[in-house]
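> Have a look; sequence and predicted model below, questions after that.
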Amino acid sequence: MSDPYYHEPASELSTQVRDEHRALATLIEELEAVDWYHQRIDVATDAD
């Protein structure tokens, strides 16, 4: 079974590479959240 989040079979990747991948995925999620907050702020009409 392939994992859609890896380009190579996860079972063949080292622990370090899998850990780095998880860290990068987390960073991407956090950056997306910042973008969503900026969008929300941009359309907000309440100054508070």
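On my side now, so go ahead.

> okay, CA-based contacts and neighbour counts for the rest of this
OK.

> What distance do you get for residue 41 to residue 30?
As judged by C-alpha to C-alpha, to the nearest Å, residue 41 and residue 30 stand 17 Å apart.

> burial of residue 21, as a residue count?
14 (other C-alpha atoms under 10 Å).

> quick one: contacts for it?
Residues in contact with residue 21 (C-alpha atoms under 8 Å, 6 or more residues apart in numbering): none are found.

> does it sit in a helix or strand, and which one?
Following DSSP states H and E, one finds residue 21 within helix 15-43.

> what about residue 25, how many neighbours?
Other residues within reach of residue 25, judged by other C-alpha under 10 Å, total 13.

> Next: residue 18.
15.

> and here's the other structure:
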Amino acid sequence: MNLRSLLFTVIASAILSYVGAGSIGHDKVQPFPQPEPATVSEKS
């Protein structure tokens, strides 16, 4: 039972890491835009 769950976990993590392995170069990273303050309390 434990061997089966361990094998399933290893295979599932290998598949997920292969699917999500896309990467970008360090020079392509863009910062998140900051929203403009809308209320008086946000402006202060």
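Done, it's in. What you are looking at is a predicted structure, and each value in this text was computed from that prediction instead of being measured.

> Got a TM-score for the two of them?
The TM-score (TM-score structural alignment, normalised by the length of the second structure) is 0.48; 26 aligned residues with a C-alpha RMSD of 1.8 Å.

> coming back round to it: got the buried residues for the helix holding residue 21 of the first structure?
Within helix 15-43 of the first structure, no residue is scored as buried using 16 or more other C-alpha atoms under 10 Å.

> measure residue 35 of the first structure to residue 25 of the first structure for me?
Separation of residue 35 of the first structure from residue 25 of the first structure (C-alpha to C-alpha): 15 Å.

> actually residue 15 of the first structure, not the one I typed
Here the criterion is C-alpha to C-alpha. By it, residue 15 of the first structure lies 15 Å from residue 25 of the first structure.

> next helix or strand past the top helix by length along the second structure?
Assignment by DSSP state H gives helix 2-19 as the longest helix of the second structure. Following helix 2-19 of the second structure in sequence order, the next helix or strand is helix 40-43 (DSSP H and E).

> Going by contacts, tell me the helices and strands next to that following helix.
Applying 3 or more C-alpha pairs under 8 Å, 6 or more residues apart in numbering; DSSP states H and E, we find helix 40-43 of the second structure packed against no helix or strand.

> State the number of residues packed around residue 14 of the second structure.
So residue 14 of the second structure, with other C-alpha under 10 Å, has 11 neighbours.

> tell me the contacts of it?
Taking C-alpha under 8 Å, 6+ apart, we find residue 14 of the second structure in contact with no residue.

> ok, it to residue 2 of the second structure distance?
Taken as C-alpha to C-alpha, the span from residue 14 of the second structure to residue 2 of the second structure is 18 Å.
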